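Student: I would like the atomic coordinates for the input below:
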Amino acid sequence: MADDNNTVSDLSDLKDIAADAPSADETQTPTQPLRDQEIDAQGRAYATGRRKDAVARVWLKPGSGKITINGKDQEEYFVRPTLRLVINQPFAISEREGQYDIVATVSGGGLSGQAGAVKHGISQALTRYEPALRSTVKAAGFLTRDSRVVERKKYGRAKARRSFQFSKR
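Tutor: Below is the predicted model:
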């Protein structure tokens, strides 16, 4: 049997002790977001996104869902629909389509890297505006910076790893 100091000599004693313990629902206090909302004076959340050599500065504010990149509409800047799909992934995961306006400036890299940078920036800005969405966006892997970059070319090589063609004679 169990003593007053909750020692266990048998598995049946463990069941008695577990019944006496308060449940997890009773012990928790009301949960608050782990982070504070980070908004500037204009009511926008700012974040920087990076992918390959591209860097995107992203400002997010409540609105109608308009996305502007380098002064152009998203359909005009990212002509390929797959790139526009990449940009809208954070909103689809968090079920916030059409609720926020995005203004982004992107530099460096190619279009694919720039789309990834904007996606990373939107995800970061979304979690700064709504800290409760952080777990959802993080579980989808959008807050992690994809650190893969092009390997540099080495001397004595045709490319980063490829050798020049071997000549027997």
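Student: can we go C-alpha only for contacts and neighbour counts from here?
Tutor: Noted.
Student: now do the same end-to-end measure for stretch 44-55.
Tutor: 19 Å (Cα to Cα, to the nearest Å).
Student: Here is the second sequence; please produce its structure so I can put it next to the first one:
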Amino acid sequence: MADLIQYYGTGRRKSSIARVFLRPGSGKFTVNKKDVDVYFVTPQQRVAARRSLGIAGIEETFDVLTTVRGGGVMGQADAVKLGIARALMEFNPELRKALKAEGLTTRDSRGKERKKYGQKGARARFQFSKR
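Tutor: A predicted model of the protein is given here:
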């Protein structure tokens, strides 16, 4: 069997994890065995998922296969974006400078703040009553 050339990157955002595989092809983009336009419903999610490819300028060069789990759909789109950026840097390390200038090489580490005891939520308090 011929060697399969592919580049791998892992993307994370909040509680979403995306495994991204870039394979030489015609530009087909699938997320969890669905077309990207079917999986990501809003234009904002689609733009976020494709952003790394657009900056590198190679949308039609690679097929993108991703598996995503956990979190919400927007977090998943951002996880795919980071995974594609990491796979592109594996393919061509010279793309790092362009991707870094757009802020696509670092993980967004913001997550949900935990609920504290004696409070309604992370920051929300129970209503104070003097009497």
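Student: what stretch of structure 1 lies opposite the lengthiest helix in structure 2 in the alignment?
Tutor: Identified as the longest helix of structure 2 according to DSSP state H is helix 73-91. Here helix 73-91 of structure 2 aligns to structure 1 at residues 111-129, judged by TM-score structural alignment.
Student: once aligned to structure 1, how far is the longest helix of structure 2 on average?
Tutor: Compared with structure 1 after the fit, helix 73-91 of structure 2 shows a mean deviation of 0.4 Å (mean Cα distance after the TM-score superposition for structure 1).
Student: and that helix, how far from the chain's centre?
Tutor: Distance, stretch centre to chain centre, for helix 73-91 of structure 2: 4 Å (Cα atoms, centre = their mean, to the nearest Å).
Student: Going by neighbour count, list what's buried in that helix.
Tutor: 73-90 (16 or more other Cα atoms under 10 Å).
Student: for that helix, packing partners?
Tutor: With contacts taken as 3 or more Cα pairs under 8 Å, 6 or more residues apart in numbering; DSSP states H and E, helix 73-91 of structure 2 sits against strand 7-13, strand 16-24, helix 43-56, strand 62-69.
Student: and the shortest one, what other elements does it pack with?
Tutor: Other helices and strands packing on strand 7-13 of structure 2, by 3+ Cα pairs under 8 Å, 6+ apart, are strand 16-24, helix 73-91.
Student: please redo it, this time with the cut-off set to 10 Å
Tutor: Secondary-structure packing of strand 7-13 of structure 2 (3 or more Cα pairs under 10 Å, 6 or more residues apart in numbering; DSSP states H and E): strand 16-24, strand 62-69, helix 73-91.
Student: Where in structure 1 does it fall?
Tutor: Using TM-score structural alignment, strand 7-13 of structure 2 corresponds to residues 45-51 of structure 1.
Student: correct me, but Thr106 of structure 2 touches Leu82?
Tutor: Yes: taking contacts as Cα atoms under 10 Å, Thr106 of structure 2 lies within contact range of Leu82: 7.6 Å.
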